[in-house]
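> coords below, sequence missing:
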């Protein structure tokens, strides 16, 4: 948890540098990562799940699921919207990395959904909202809109022939859940 305010570009960059220095020092002082990183580097990654979630900085998938390095293949976009690159990444995680679950992890207080409800956005942000707006149009309840957006991401994933084939063969489950920022609880659907 950050203890000091970061107000400038230089402070933000220094926080990243210091954070990495702390990470490396922890490995050198006996952290379990000291043993895991060389194995991961040599053997490659073998995540058990692909997590498609929001870029919201309050939704740290690895922490939420107490996962270690190499356990999750995480794809993050604002509002967890899925386009061609994201779908290709999901397919890669399943076909080449062997993930057994694809989980769309939405969350409460989703700024992308709230912006779509108000139709706010310019530039490339508008592209994100253009994906969300059609699935929430006519709904005023933010929780229902968040769920509709999660369902839309599932539909986008299931448009992949590779994913459909893996699900049909019993090699993969595609599912969804919602993370509560206040409690930390994830409710699976």
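Everything's here; your move. Predicted model, so just to flag it, every value in this text is computed and none were measured. Residues are numbered from 1 along each chain as shown.
> Please count neighbours and contacts with C-alpha atoms only from this point.
Will do.
> which residues of this structure fall in strands?
Secondary structure of the chain, counting by DSSP state E: strands at 49-54, 72-77, 101-107, 173-179, 186-188.
> Pick the most deeply packed of those strands.
Highest mean neighbour count among the strands of the chain (mean count of other C-alpha atoms under 10 Å): strand 49-54, with a mean of 26.
> what angle do that strand and strand 173-179 make?
Between strand 49-54 and strand 173-179, the angle comes out at 40 degrees (axes from the mean of the first three to the mean of the last three C-alpha atoms, to 10 degrees).
> Please list the residues outside strand 49-54 that contact it.
Applying C-alpha atoms under 8 Å, 6 or more residues apart in numbering, the contact partners of strand 49-54 are 59, 61, 71-81, 90, 93-94, 99-107.
> here comes the other one, which I'd like you to weigh against the first:
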């Protein structure tokens, strides 16, 4: 178990270091070479982290964490909400690919959270806002609402028996983070 805990801590440190590199250099130094593409096809993918994040085009996780091909298992939905399909994808990455960290990455200036606060949304967008609204109801501070939404997605992930078993075995850790669009810095919590 100590070995897996070390793997979890190494994955978190790799995310943190990748973000620090991104902030300093303002470009992604992740490996996207033909060699790594072929290796990931022949040997299979072994991502070190799942990143559940917003579909916002200003929140590119591979860049934010200076990651190359095969390093992150990325799941994107507006408002970084988690439903059955996303949860199944997380279970697949953690249970079958051996990914040790699940990061729910929200961000400031989240349009989905703002829309949920204002009660806007028609068509299928309404289902996204229906997931966010109960978690933020009564809160008027936008930043706090964004954090509550991250926490809500973590709670949804923790409804998975598979994920809870992997956590109990010391094989997986679920945490949150918030990306600041202006600075590029990710604040990790949880």
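Noted; the coordinates are in hand. Owing to the predicted nature of the structure, the values given are computational and were not obtained by experimental measurement.
> about what we covered before: in a markdown table: the strands of the first structure, plus distance to residue 158 of the first structure.
Below are those laid out as a markdown table (distance: least, C-alpha to C-alpha, whole Å):
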| stretch | distance to residue 158 of the first structure |
| --- | --- |
| strand 49-54 | 13 |
| strand 72-77 | 16 |
| strand 101-107 | 10 |
| strand 173-179 | 8 |
| strand 186-188 | 18 |
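> Out of those strands, flag the one nearest residue 9 of the first structure.
The closest of those to residue 9 of the first structure is strand 72-77. By C-alpha to C-alpha, the value is 22.8 Å.
> Give the aligned range of that closest one in the second structure.
Using TM-score structural alignment, the residues of the second structure aligned to strand 72-77 of the first structure are 72-77.
> what about the matching stretch, distance to the chain center?
In terms of C-alpha atoms, centre = their mean, to the nearest Å, the centre of stretch 72-77 of the second structure is set 6 Å apart from its chain centre.
> ok, now stretch 94-114 of the second structure?
Using C-alpha atoms, centre = their mean, the distance between the centre of stretch 94-114 of the second structure and that of its chain works out at 2 Å.
> go on, stretch 50-57 of the second structure?
6 Å.
> now do stretch 93-111 of the first structure
6 Å.
> For that stretch, measure first residue to last.
Distance between the two ends of stretch 93-111 of the first structure: 27 Å, counting by C-alpha to C-alpha, to the nearest Å.
> Then stretch 48-66 of the second structure?
Termini of stretch 48-66 of the second structure sit 13 Å apart (C-alpha to C-alpha).
> do the same with stretch 44-56 of the first structure
This stretch, stretch 44-56 of the first structure, spans 28 Å end to end (C-alpha to C-alpha).
> need the longest helix for the second structure.
In the second structure, assigned by DSSP state H, the helix with the most residues is helix 2-25.
> Now do that helix: distance to the chain's middle.
Helix 2-25 of the second structure has its average C-alpha position 14 Å from the chain's average C-alpha position, going by C-alpha atoms, centre = their mean.
> Perfect, I'm done here.
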